[in-house]
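> sequence plus the predicted model coming up.
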Amino acid sequence: MLVVGKVWVVTGAGSGMGRELVRELIARGGRVAAVDRSEAGLAGTAELVDTTRLTTHVVDITDRDAVAALPDEVEAAHGAIDGLINNAGIIQPFVPVIDLADDDIERVMEINFNGTLRMSRAFLPRLIGRPEAHLVNVSSMGGFFPFPGQSIYGASKAAVKLLSEGLYAELLDTGVRVSVVFPGAINTQITANSGVDQPVASEDDAKVPMTSPEKAARIIVDGIQRDRLHIHVGRDAQLMSLAIKVAPRAAIRLVKRAMAKRLAPEAV
């Protein structure tokens, strides 16, 4: 679906990849309802774009009532809703599942999966009513490849992947297209925004290529315009997608060794 002339809702729009998605959509002629729990973050996004094409909405996607009220709010501001990009998400503390607090597990699942599901269910009736529309859910490379110390995060993003593919099948006979995005390592502040301590970077970490949020946004919007079901962002996501299919055990062991070095007690 073309972006130009369409109204897009973007969550997590106050920073990082969400902010760049807002900028990219507006640069390509779209209008955007930017959603984030941070009023200051949304204000920062607004400073970077044509505000005649933007509205900002301070909403926490874990708030059922606020999410339920949002479609009416966006439609009142823009007259229609053509696309939803569920980008908001957090990671977990870098610890094994057995050491992870119940509250951390519930928070990750509530934001990453339940928030995506809640937003999708709230907006789908509006999208189905349009001549054409697009639902985009941001999963992760961790949604198809296991990373020790991020197992619950990965499970939440794997759930987003299967939810998106199920919605794709259910909506085939409608005008709504569905895409699921698998970003690799993106140079954003997701660790800080998640309230998680960042493990000390090693020399090997410095050699790991990261995709800029600006480039990630371009790749995602290109994929939307091509109606792609799966959108891989970054060479690492592409390679890991191949590795887990071709040599899953070897690939998992390789990543486990790399993560073990990074999470060793002397390194944190």
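In hand now; what should we look at? Residues are numbered from 1 along each chain as shown.
> for the rest of this, base every contact and every neighbour count on C-alpha atoms.
Will do.
> the chain: strands as residue ranges?
7-11, 31-36, 54-58, 83-86, 133-138, 176-183, 230-233 (DSSP state E).
> put this next to the first one:
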Amino acid sequence: MKVSNKVMVVTGAGGGIGRELVRQLLEKEAKVAAIIHKSGLEEIKSLASVYGDKISTHRADLANRADVEKLPDEIIATHGCIDGIINNAGILQHFLSVNDLDYEQIQRVMDVNFYGTLYMCKSFLPHLLNRPEAHITNVSSMGGFLPVPLQSIYSASKAAVKMFTEGLHLELRDTNVGVTIVFPGGVDTNLVRNSGIELEGVESHSYKMLSPKEAAAIIIKGMENNKYRVLAGNDAKVMDFLYRLNPKKATDIIANKIKTL
């Protein structure tokens, strides 16, 4: 689905990949409803000063179903319709083993990463089905197909997004709604820089982190080309291949590549 003149909804729009998605969609002449939770409002306002009523801002805690369910009506009241959603928002867990995590932290990661994506799809799907063409893009993670050290709950939440999205694609294959699942590798965002994670060899060709600008461009291109599956970054592509070839070996490699501080 080409995004020009379409109304697109982007979660996690306040920073990183989300803000770049909003900016690039606007550059492609889409209208954008930017969903933020607590931060990023000033950055979005700066885009509004350039693009005017082509962008709207909506606050919602994606872990709160009531917050999400009110969004479609708000956005339709502003833009008239909804043609696509990009479920980009996500959070990492604390870098701790399952044994050391408390249930509150576990619940929050699952609520935002998986249930937030589910609530968005359930809330917007009836409206998308009424459009001539529409699209759902869900952002999982390389951690959704490959376990990451001390991120077991995060990986589980992103694996749930993977399977949910692939099932949704199967259900919607004979409809007007396309579905794309995205697996970013390392992306140089505040989420990663503030997480206490160090990647060995990040300057090497295979494991150099993507910029948010590069990641957003890959995601939009995959959506516009109605791709079933998008691997964003050389690390995601390499580890996807290795994991299919030898899952245990791939797990050993990622464990050796990542050191927690």
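Here it is on my side, so go on. Predicted model, so just to flag it, every value in this text is computed and none were measured.
> quick one: TM-score?
The pair, once superposed, lands on a TM-score of 0.94 when counted by TM-score structural alignment, normalised by the length of the second structure; 257 aligned residues with a Cα RMSD of 1.6 Å.
> kindly check the end-to-end length of stretch 11-18 of the first structure for me.
7 Å (Cα to Cα, to the nearest Å).
> stretch 123-137 of the second structure too?
Span of stretch 123-137 of the second structure from end to end, Cα to Cα: 14 Å.
> what distance separates it from the centre of its chain?
Chain-centre distance of stretch 123-137 of the second structure: 17 Å, with Cα atoms, centre = their mean, to the nearest Å.
> in that stretch, what's buried?
S123, F124, L125, H127, L128, L129, E133, A134, H135, I136, T137 (16 or more other Cα atoms under 10 Å).
> excluding covalently adjacent residues, which one is nearest to the fourth one?
Read it as H127 of the second structure. I82 (6.8 Å; Cα to Cα, 6 or more residues apart in numbering).
> try the second one
Excluding the flanking residues, the one nearest F124 of the second structure by Cα to Cα, 6+ apart is P72, at 6.2 Å.
> need the counterpart of the one you found in the first structure.
Under the alignment by TM-score structural alignment, P72 of the second structure pairs with P71 in the first structure.
> hang on, that match packs against R121?
No: the criterion here is Cα atoms under 8 Å, and P71 of the first structure misses it with R121 at 10.5 Å.
> of the two, which one has the most company?
P71 (20 against 13; other Cα atoms under 10 Å).
> ok, the more buried one to F123 of the first structure distance?
Relative to F123 of the first structure, and taking Cα to Cα, P71 of the first structure is found at 6 Å.
> run a quick neighbour tally on the closest residue in space to V7 of the second structure that isn't next to it in sequence.
Counting by Cα to Cα, 6+ apart, K31 is the residue found nearest to V7 of the second structure once chain neighbours are left out, at 4.7 Å. By other Cα under 10 Å, the residues close to K31 of the second structure number 26.
> residues contacting K31 of the second structure?
K31 of the second structure sits next to N5, K6, V7, M8, L25, K54, I55, H79 when contact means Cα atoms under 8 Å, 6 or more residues apart in numbering.
> by neighbours, which of those wins?
Busiest of the contacts of K31 of the second structure [other Cα under 10 Å] is M8, holding 28 neighbours.
> wait, doesn't it sit right on N87?
No: in this structure M8 of the second structure lies outside contact range of N87 using Cα under 8 Å: 10.7 Å.
> mind putting the contacts of K31 of the second structure in a markdown table, distance to T180 of the second structure included?
A markdown table is the format used below for the contacts of K31 of the second structure (distance: Cα to Cα, whole Å):
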| residue | distance to T180 of the second structure |
| --- | --- |
| N5 | 20 |
| K6 | 17 |
| V7 | 17 |
| M8 | 14 |
| L25 | 17 |
| K54 | 24 |
| I55 | 23 |
| H79 | 24 |
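> would you point out the most distant pair within those?
Greatest spatial distance among those (Cα to Cα): L25 and H79, at 14.9 Å.
> got the contact list for the residue nearest to F124 of the second structure?
Counted by Cα under 8 Å, 6+ apart, P72 of the second structure has contacts I82, S123, F124, H127.
> G116 of the second structure now?
L62, A63, N64, R65, V68.
> how far away is it from D240 of the second structure?
For G116 of the second structure, the distance to D240 of the second structure - Cα to Cα - is 25 Å.
> likewise T189 of the second structure?
Distance from T189 of the second structure to D240 of the second structure, by Cα to Cα: 22 Å.
> just to revisit the earlier point, which of the contacts of G116 of the second structure show up in the first structure as well?
Mapped onto the first structure and checked by both residues aligned by TM-score structural alignment, their matches' Cα atoms under 8 Å, these keep the contacts L62, A63.
> JSON lines for the contacts of G116 of the second structure, including distance to E166 of the second structure and neighbour count?
Output for the contacts of G116 of the second structure, formatted as JSON lines (distance: Cα to Cα, whole Å; neighbours: other Cα atoms under 10 Å):
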{"residue": "L62", "distance to E166 of the second structure": "21", "neighbour count": "27"}
{"residue": "A63", "distance to E166 of the second structure": "21", "neighbour count": "21"}
{"residue": "N64", "distance to E166 of the second structure": "24", "neighbour count": "14"}
{"residue": "R65", "distance to E166 of the second structure": "22", "neighbour count": "17"}
{"residue": "V68", "distance to E166 of the second structure": "22", "neighbour count": "22"}
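> ok, the contacts of G116 of the second structure vs K248 of the second structure, which is closest?
Among those, and counting by Cα to Cα, the member closest to K248 of the second structure is A63, at 33.1 Å.
> whereabouts in the first structure does stretch 180-190 of the second structure align?
Under TM-score structural alignment, the match for stretch 180-190 of the second structure is residues 179-189.
> identify each buried residue in the matching stretch, please.
Going by 16+ other Cα under 10 Å, stretch 179-189 of the first structure has these buried residues: S179, V180, V181, F182, P183, G184, A185, I186, T188.
> swap in stretch 238-248 of the second structure?
M239, D240, L242, Y243, P247.
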